[in-house]
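Colleague: sequence-free structure coming up:
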């Protein structure tokens, strides 16, 4: 590679855990401008570890913003669709940043720290866009925004044994922490924030730790037998759980109510309300196939007519066959049988309810 070619190569960002991934022999890939581990021992083994025991993911590439001030709640009520006023201190919820003219700027998580303080986690590829959007909407609100994305390492511990694995290493009673709780704790002697949240369909905790202590925390978690898992397993886990991924099921142009997440939009005034209130012309459905995995962008047919497109697809390690999510015309969404075109040939696909997998039973 000559100097000109080297100069043309994008410089990928690295999380605080980059060196730990290399030591573990992870296969690294570009993801949203970041150099991230796609797998360690192998996707299926990592997926199974999370479903049956406990695994951990580096999600330090996600962005973190803090919102403070007398109008912090009022501001967030304006820029999101869910009802932030219902959040009590120490609680978190899933939320949307709607656009002014349809679609989503991002899907996010909001954590209430106190009466005038909130913490927000945004998608890694949207950090700059979200920051600019929120700054533009701040207006006359008496609130301050702080971008803390570089200050935090974030490790997701997921799986049915998550609490059992972590409990011996903190004095905090983890069994008392309900889903979507958010609290300060000491873990392995480090000051952290823990949230009982995740993106896999399993129980677990997301650990917010100072960036300069993240690698030590990762090594402690390895030492108690947590299995490191990469982006590959993260994608199959979230797909089985029917969780949308920004850039696939959501975007600036996809009507968010095409998804089965209408509950995220509450009865309140917010940015872009008129556009979200309009009925979507598409619907997100689940598809099951016998043998052939399908990928994003593959055409979906009902009879002779193309009615939609696959948004996410993979072989399901848990179910043992390929699954997919697809956006299809609303008028066709209730059909039972579809076909997906793969390299010029169509394969039968049956509609399945979302999620494909639910903890405690299929």
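Modeller: On my side now, so go ahead. Computed from a predicted structure; not experimentally measured. Residues are numbered from 1 along each chain as shown.

Colleague: from here on, just use CA atoms for contacts and neighbour counts.
Modeller: Will do.

Colleague: now do the end-to-end distance for stretch 86-96.
Modeller: With Cα to Cα, to the nearest Å as the measure, stretch 86-96 spans 15 Å from end to end.

Colleague: please apply the same query to stretch 244-251.
Modeller: So stretch 244-251: terminal residues 10 Å apart, Cα to Cα.

Colleague: same check, this time on stretch 4-21
Modeller: Span of stretch 4-21 from end to end, Cα to Cα: 29 Å.

Colleague: contacts for that stretch next, please.
Modeller: Residues from elsewhere that reach stretch 4-21, judged by Cα atoms under 8 Å, 6 or more residues apart in numbering: 30, 33-37, 58, 60-61, 153, 211-212, 214-215, 218.

Colleague: and stretch 224-236, by the same measure?
Modeller: With Cα under 8 Å, 6+ apart, stretch 224-236 has contacts from 36-40, 43-44, 46-47, 49-50, 54-58, 157, 165, 199-200, 222, 314-317.

Colleague: just how off-centre is the longest helix along the chain within its chain?
Modeller: The longest helix of the chain (DSSP state H) is helix 127-138. Centre-to-centre, helix 127-138 and its host chain are 19 Å apart (Cα atoms, centre = their mean, to the nearest Å).

Colleague: for it, packing partners?
Modeller: Helix 127-138 sits against helix 72-79, strand 104-114, with contacts defined as 3 or more Cα pairs under 8 Å, 6 or more residues apart in numbering; DSSP states H and E.

Colleague: ok, and here's another one to check against it:
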């Protein structure tokens, strides 16, 4: 029921009791009860940057796409060119509406040209799946939303491989960046393991059945106890992805922001045909009116999501999408969507924090250098 009369019951992942055991501070996120942190956001952030952290990401959505025309169907749905993915490859891409706004960003896992797995954002599962079904048209494909049957953890950080290798006979060196292996035994539990993540560090995402996930979590925590591994919550998941300018749906991208405005042009291949392409072609030809940039605050305060960005004259020229005191960089920085005239590096702007205008300047949005395994 709409109108707030009926609150849906929050969902719990198969690791809920485990989070309690590890003293997780549980919050509601996208309708799931998940830990914001265990010890502290800062401790967990630093663990991922320096050693390793493990996240419960079972709330993510998974949709299988199978059939003779699976490749053509997905190609029509997404902005990137999935024809170049080889078997057991993964690709980051976006789905757009006809008007160029973003339905969601997602990962495409390719088993072969007739069998794919799409991994989507927790807050968008129902909306995305309905959209995918609507776009089926006459394509010969079968779609299935298997989100409720899949559990997933992300092991991230420079020591991720060393820790996970203790629990499997599969040589993890063979799973290179943005590749996966569907037959990895982790502590004797069958898993899909991909070398992907959302932190800017090397690491793995491990998918398995609900029955196996607690065993896998505990085995990984045990294997990493001397390597500085910590359980990590949603709090540092956000600070980590933000420092390397990875977008979050609802912040840097949404139905009213195009991928070009979000500076995600690299993932848009305009020589392929997909929903929303015409608008993006036009936007590119005409030039953008606004774009996502990095902003460094020069005064006190933190630029939170939704705060106004002002010109030196005090006119509103944009909005903050995400902002933090960056743990790894030691500066107060933000991502913001601003008028194109103010996007040049070094441009002076200000951010309205409560009633004060705090001086700031436009900087590179890559606040921290990614450390992926090549």
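Modeller: Perfect, I can see it now. Just so you know, these numbers come straight off a predicted model, no measurement behind them.

Colleague: rewinding a little: okay, the helices and strands packed on helix 127-138 of the first structure in a markdown table with distance to residue 141 of the first structure and mean neighbour count next?
Modeller: Converted to a markdown table, these look like this (distance: least, Cα to Cα, whole Å; neighbours: other Cα atoms under 10 Å):
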| stretch | distance to residue 141 of the first structure | mean neighbour count |
| --- | --- | --- |
| helix 72-79 | 6 | 21 |
| strand 104-114 | 18 | 21 |
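
Colleague: now distance to residue 333 of the first structure too, for those, in a markdown table please.
Modeller: As requested, these are exported to a markdown table (distance: least, Cα to Cα, whole Å):
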| stretch | distance to residue 333 of the first structure |
| --- | --- |
| helix 72-79 | 31 |
| strand 104-114 | 22 |
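
Colleague: enumerate every residue touching residue 289 of the first structure.
Modeller: Taking Cα under 8 Å, 6+ apart, we find residue 289 of the first structure in contact with 321-323, 347-350.

Colleague: the counterpart of residue 158 of the second structure in the first structure: what secondary structure?
Modeller: Using TM-score structural alignment as the criterion, the counterpart of residue 158 of the second structure in the first structure is residue 160. State at residue 160 of the first structure, reduced to three classes by DSSP: H, G, I helix; E, B strand; the rest coil: coil.

Colleague: how far away is residue 160 of the first structure from residue 202 of the first structure?
Modeller: 6 Å.

Colleague: can you check residue 291 of the first structure too?
Modeller: Counting by Cα to Cα - residue 291 of the first structure and residue 202 of the first structure are separated by 26 Å.

Colleague: hmm, the match of residue 158 of the second structure is touching residue 200, no?
Modeller: No: the pair residue 160 of the first structure / residue 200 is not scored as a contact, 11.0 Å apart, by Cα atoms under 8 Å.

Colleague: between those two, which one's more packed in?
Modeller: Set residue 160 of the first structure next to residue 200 and count neighbours by other Cα atoms under 10 Å: residue 200 wins out with 25 against 20.

Colleague: compare the helices and strands packed on helix 127-138 of the first structure and give me the one nearest residue 144 of the first structure.
Modeller: helix 72-79 (7.6 Å; Cα to Cα).

Colleague: what lies in contact with the closest one?
Modeller: Helix 72-79 of the first structure has contacts (Cα under 8 Å, 6+ apart) with 83-85, 97-98, 116-118, 134, 137-138, 141-144, 269-271.

Colleague: residues in the second structure aligned with it?
Modeller: Using TM-score structural alignment, the partner range for helix 72-79 of the first structure is residues 70-77.

Colleague: if we can go back for a sec, buried subset of the contacts of residue 289 of the first structure?
Modeller: 322-323, 347-349 (16 or more other Cα atoms under 10 Å).

Colleague: quick one: which of those sit in strands?
Modeller: 322-323, 347-349 (DSSP state E).

Colleague: circling back to that earlier point, distance to residue 237 of the first structure added to the contacts of residue 289 of the first structure, as JSON lines?
Modeller: Shown next, in JSON lines, are those (distance: Cα to Cα, whole Å):
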{"residue": "321", "distance to residue 237 of the first structure": "14"}
{"residue": "322", "distance to residue 237 of the first structure": "13"}
{"residue": "323", "distance to residue 237 of the first structure": "12"}
{"residue": "347", "distance to residue 237 of the first structure": "24"}
{"residue": "348", "distance to residue 237 of the first structure": "23"}
{"residue": "349", "distance to residue 237 of the first structure": "20"}
{"residue": "350", "distance to residue 237 of the first structure": "20"}
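
Colleague: which SS class is the nearest residue to residue 53 of the second structure once chain neighbours are set aside?
Modeller: With Cα to Cα, 6 or more residues apart in numbering as the criterion, residue 53 of the second structure has its nearest non-adjacent residue at 4.9 Å, and that residue is residue 230. State at residue 230 of the second structure, reduced to three classes by three-state DSSP: strand.

Colleague: count the neighbours of the aligned partner of residue 230 of the second structure in the first structure for me.
Modeller: When the first structure is aligned by TM-score structural alignment, residue 230 of the second structure is paired with residue 227. By other Cα under 10 Å, 23 other residues sit near residue 227 of the first structure.
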